[in-house]
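Colleague: Sequence first, predicted coordinates after that:
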Amino acid sequence: MGIHPGLADGTPPRPSQLWPHHAERTEFTGPHGPIAALRTTGAATATALLVPGYTGSKEDFAPLLDPLADAGFQAVAIDLPGQYESPGIDDEAAYTPANLGAVVADLVAELGPRPVVLLGHSFGGLVARGAVLAGARVAGLTLMDSGPGQLPDGGRRAALGLGEPLLRRHGLAAAYAVREEVSSRFPAWALVPDEVKAFLRKRFTSSSAAGLLGMADVLRNEPDRVDELAKALQDNDIPALVVAGENDDAWSIPSQGKMAERLDVPFALVPGAAHSPNTENPDGLLAALVPAWRAWTA
């Protein structure tokens, strides 16, 4: 369970990876060791499987866990292999959406027999797509702040290119020190409580270097597979939703809207959020997710 990390001047706490919840830390069987997870308990009629993005972890969904449980879902947030507390292997090629999607598809099967709705955030959206293409029998798919393929030109893609040689030559701690130094140039970083900063540092340096490099390669090279996904959704009668923060700075809002059109599914924008509505406006995100998920699992 987390804490409410506020600011010294009495500013109310902001949702973060340390947001309090009643989910239990658990593990599932994975191909390279246990899959670390946070899982809510209590009565539920369906399961919501939550897959984090690049450099992320299960804690990214902390503000959603209790509300989803209250809405009748067993929430299961995971670390993908190579992320934070889920062991990975020293092979960059293992971290593709196809390979990780197969891991998620196996987990979907393990979580049955209740209906499972699958949400993938950012890079996790590419993995969730890979899971459906691998045959995951889900009751619905949500792609959140994710895109049709590789990241477009911009700050996030440029950061991946700059970070790769640093990570290869000097390791995780040195790479994160530079990341923190760059972050400190932006006013928003001053609003992040020290406890959250410490967690983000621990998470990054606990992850697999091969995993970070492999996932970064995917983000710079993943092909557009939207048409394949559209066919899989149609053939298997799987409903879907594309959702994004209205100020997302990774994949553009028009490109995500176009992806929703190609998939023939709704597109929802979360106000007051950018690339991480799960922590930037969890209530607004839940307002988009819960009605759709209830309809899919009724």
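Modeller: In hand now; what should we look at?
Colleague: okay, CA-based contacts and neighbour counts for the rest of this
Modeller: Noted.
Colleague: Contacts only, for the residue sitting nearest the centre point of the chain.
Modeller: The chain has Pro52 as the residue nearest its centroid, 2.1 Å off, counting by C-alpha atoms, centre = their mean. Applying C-alpha atoms under 8 Å, 6 or more residues apart in numbering to Pro52 gives the contacts 58, 60, 77-80, 120-124.
Colleague: Now secondary structure and neighbour count too, for the residues you listed, in CSV please.
Modeller: Formatted as CSV, those follow (DSSP: H, G, I helix; E, B strand; the rest coil; neighbours: other C-alpha atoms under 10 Å):
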residue, secondary structure, neighbour count
Lys58, helix, 24
Asp60, helix, 24
Ala77, strand, 27
Ile78, strand, 30
Asp79, coil, 27
Leu80, coil, 31
Gly120, strand, 22
His121, strand, 29
Ser122, coil, 26
Phe123, helix, 29
Gly124, helix, 25
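Colleague: Out of these, which comes closest to Gly30?
Modeller: Lowest distance from Gly30 to the contacts of Pro52 (C-alpha to C-alpha) belongs to Leu80, with 9.4 Å.
Colleague: Please tell me how far the residue nearest to the centre of the chain sits from Lys258.
Modeller: Noted for Pro52: a distance of 23 Å to Lys258, by C-alpha to C-alpha, to the nearest Å.
Colleague: doesn't Arg137 make contact with Val108?
Modeller: Yes - contact status for Val108 versus Arg137: in contact at 7.2 Å, counting by C-alpha atoms under 8 Å.
Colleague: of those two, who's got more company?
Modeller: Val108 (23 against 19; other C-alpha atoms under 10 Å).
Colleague: all helices of the stretch 51-200 of the chain, in order?
Modeller: Along the stretch 51-200 of the chain, counting by DSSP state H, counting those that start in this stretch, helices occupy 62-70, 97-111, 123-133, 155-183, 194-206.
Colleague: Give me the neighbour count for Glu164.
Modeller: When neighbours are defined as other C-alpha under 10 Å, Glu164 has 17 of them.
Colleague: repeat for His32
Modeller: Residues near His32, counting by other C-alpha under 10 Å, number 12.
Colleague: How about Asp90?
Modeller: Around Asp90 there are 13 other residues, counting by other C-alpha under 10 Å.
Colleague: just to revisit the earlier point, how much space between the residue nearest to the centre of the chain and Glu246?
Modeller: Using C-alpha to C-alpha, one obtains 19 Å as the distance from Pro52 to Glu246.
Colleague: can you check Gly257 too?
Modeller: Going from Gly257 to Glu246 by C-alpha to C-alpha gives 11 Å.
Colleague: mind checking the SS state of Val243?
Modeller: strand (DSSP: H, G, I helix; E, B strand; the rest coil).
Colleague: any idea how far the nearest residue to Ala273 once chain neighbours are set aside is from Leu50?
Modeller: For Ala273, ignoring the flanking residues on the chain, the nearest one in space by C-alpha to C-alpha, 6 or more residues apart in numbering is Gly245 at 4.5 Å. If you measure Gly245 against Leu50 using C-alpha to C-alpha, the figure is 17 Å.
Colleague: A further structure is provided below for comparison with the first:
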Amino acid sequence: MSKPRSLALPPRTRARRLATARGDFAVLDAMPEGERRGTVLLLPGYTGSKEDFLALLGPLSEAGYRAVAVDGRGQHETPGPRGRAAYRRRPLALDAVAQAAALGDGPVHLLGHSFGGLVARAAGSLAPGAFRSLTLLSSGPGRVARPQRIRIRVLRGALALLPKERVWQAMCWLDSRGEEPDTDTGDTPELTGFLRRRWMRTRIAQLAGAGRLLLSDPDGTAELLELRMPLHIAYGADEMVWPPAELAAAAARTGAHHTVVEGAGHSPNVSHPRELTDRLTGFWERVDARTEAGAAAP
């Protein structure tokens, strides 16, 4: 998961509720500086939240983009049902489609980080007309690496047997050993308190359901090949959750725009936000240029 290094809201950003046809979602909505060049919807990963994108919102806004990061159903500040069925792939994807529609900006660029990429991929397949492009950030169409699969299984098993507070303590111990990439938050009381609150507020059903999807999701390369929208696969050179070689192979096979952020691990959105912004906006500019050229053709 990503761990923000600061909780300060960037300029032109407000925390609010986004009302959609599928319920209300907690979002961070960053408005662009100057003329708007586009809108991007940001979906967070497993055990994460909209705050994972705080470092990215400012640079995206400065580049002229409205950037909206969302808590999915049952995640942090968005309520969610207790039932298992609510956290299957299709309902989560339909939520993302509804969120894009509720922004009122027409087709938007969609970015999913880690588990959010799985949801974003499904949303793009369900409603390609809702999105201008799809970016999978540190998220592959294939299976997660074996060490992370073991970690997810242990977490799901612990949630079924132990109080949530005990599981939180165990996770903190694992993170202190450096087994999770990009987890150095500085251990300030403010950030530690936030991370614990986020964990305690997230539904157990959401954590169990997302973990189940990560473990059972089949290779989605064929699904990506069928997508009718521009595709971008981006990740850090030190990515640990999905094997980088497999991500590179998926990008080559699908013809996706391919970004590797040097020096970054699983969360370039936290560790390298300005470099990532440059790569994202470069991709979106090419997408928009092709769209305009196509519209101008006789």
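Modeller: Perfect, thanks for sending it. Just so it is clear, the model here is predicted, and its values are computed rather than measured.
Colleague: on that earlier part again, counterpart of the residue nearest to the centre of the first structure over in the second structure?
Modeller: Using TM-score structural alignment, the partner of Pro52 of the first structure in the second structure is Pro44.
Colleague: if we can go back for a sec, now which residue in the second structure aligns to the residue nearest to Ala273 of the first structure?
Modeller: For Gly245 of the first structure, the residue aligned by TM-score structural alignment is Gly236.
Colleague: wait, doesn't that match sit right on Leu136?
Modeller: No - assessed by C-alpha under 8 Å, Gly236 of the second structure is found out of contact with Leu136, at 11.9 Å.
Colleague: Could you look up the SS state of Leu50 of the first structure?
Modeller: At Leu50 of the first structure, secondary structure determined by three-state DSSP is strand.
Colleague: Spit out the contact partners of Pro11 of the second structure.
Modeller: By C-alpha under 8 Å, 6+ apart, the residues touching Pro11 of the second structure are 30, 58.
Colleague: repeat that with 10 Å
Modeller: Contact analysis of Pro11 of the second structure by C-alpha atoms under 10 Å, 6 or more residues apart in numbering lists 30-33, 57-58, 61-62.
Colleague: ok, back up a step: please identify which of Gly245 and Leu50 of the first structure sits among more neighbours.
Modeller: Neighbour comparison, Gly245 of the first structure and Leu50: the larger count goes to Leu50, with 27 against 24 (by other C-alpha under 10 Å).
Colleague: who's in contact with that one?
Modeller: 37-38, 57-58, 60-61, 64-65, 75-79, 117-121, 124-125, 128, 142.
Colleague: any idea what Gly124 of the second structure aligns with in the first structure?
Modeller: Using TM-score structural alignment, Gly124 of the second structure lines up with Val132 in the first structure.
Colleague: thought its match was touching Gly120?
Modeller: No - contact criterion C-alpha atoms under 10 Å: Val132 of the first structure and Gly120 do not qualify, at 11.3 Å.
Colleague: shared neighbours, the two?
Modeller: Counting by C-alpha under 10 Å, 6+ apart, the residues touching both Val132 of the first structure and Gly120 are Leu141.
Colleague: The longest helix along the second structure vs helix 54-62, what angle?
Modeller: Using DSSP state H, we find that the single longest helix of the second structure is helix 273-296. Put simply, helix 273-296 of the second structure runs at 40 degrees to helix 54-62, going by axes from the mean of the first three to the mean of the last three C-alpha atoms, to 10 degrees.
Colleague: how far out from the middle of the chain is helix 273-296 of the second structure?
Modeller: In terms of C-alpha atoms, centre = their mean, to the nearest Å, the centre of helix 273-296 of the second structure is found 19 Å from the chain centre.
Colleague: elements contacting that helix?
Modeller: Applying 3 or more C-alpha pairs under 10 Å, 6 or more residues apart in numbering; DSSP states H and E, we find helix 273-296 of the second structure packed against strand 38-43, helix 54-62, strand 108-113, strand 131-137, strand 231-236, strand 257-261, helix 268-271.
Colleague: quick one: buried residues of that helix?
Modeller: By neighbour count with 16 or more other C-alpha atoms under 10 Å, helix 273-296 of the second structure contains the buried residues 273-274, 276-277, 279-281, 283-284, 287.
Colleague: Just list the residues touching the residue mapped onto Leu207 of the second structure from the first structure, thanks.
Modeller: Alignment note (TM-score structural alignment): Leu207 of the second structure maps to Leu212 of the first structure. Contacts of Leu212 of the first structure were listed using C-alpha under 10 Å, 6+ apart, and they are 54-55, 82-83, 92, 95, 160, 164, 167, 172, 204, 218.
Colleague: Now with 8 Å, please.
Modeller: Applying C-alpha under 8 Å, 6+ apart, we find Leu212 of the first structure in contact with 54-55, 82.
Colleague: does it count as helix, strand or coil?
Modeller: Quick answer, by three-state DSSP: Leu212 of the first structure is helix.
Colleague: how near is it to Gly149 of the first structure?
Modeller: Distance, Leu212 of the first structure to Gly149 of the first structure, by C-alpha to C-alpha: 18 Å.
Colleague: Quick one: closest of the helices of the stretch 51-200 of the first structure to Val270 of the first structure.
Modeller: For Val270 of the first structure, the closest of the helices of the stretch 51-200 of the first structure is helix 62-70, at 14.3 Å, according to C-alpha to C-alpha.
Colleague: OK, contacts around the residue of the second structure sitting at the aligned position of Asn278 of the first structure?
Modeller: By TM-score structural alignment, Asn278 of the first structure lines up with Asn269 in the second structure. Asn269 of the second structure sits next to 52-53, 55-56, 276 when contact means C-alpha under 8 Å, 6+ apart.
Colleague: Just give me the closest of those to Met229 of the second structure.
Modeller: Leu276 (20.6 Å).
Colleague: Surely that closest one and Ala264 touch.
Modeller: No - applying C-alpha under 8 Å, one finds Leu276 of the second structure not in contact with Ala264, separated by 9.9 Å.
Colleague: Tell me how far Leu143 of the first structure lies from Gly161 of the first structure.
Modeller: Counting by C-alpha to C-alpha, the gap from Leu143 of the first structure to Gly161 of the first structure is 25 Å.
Colleague: In terms of neighbours, single out the busier of those two.
Modeller: Legend: neighbour count by other C-alpha under 10 Å for Leu143 of the first structure and Gly161, higher for Leu143 (26 against 13).
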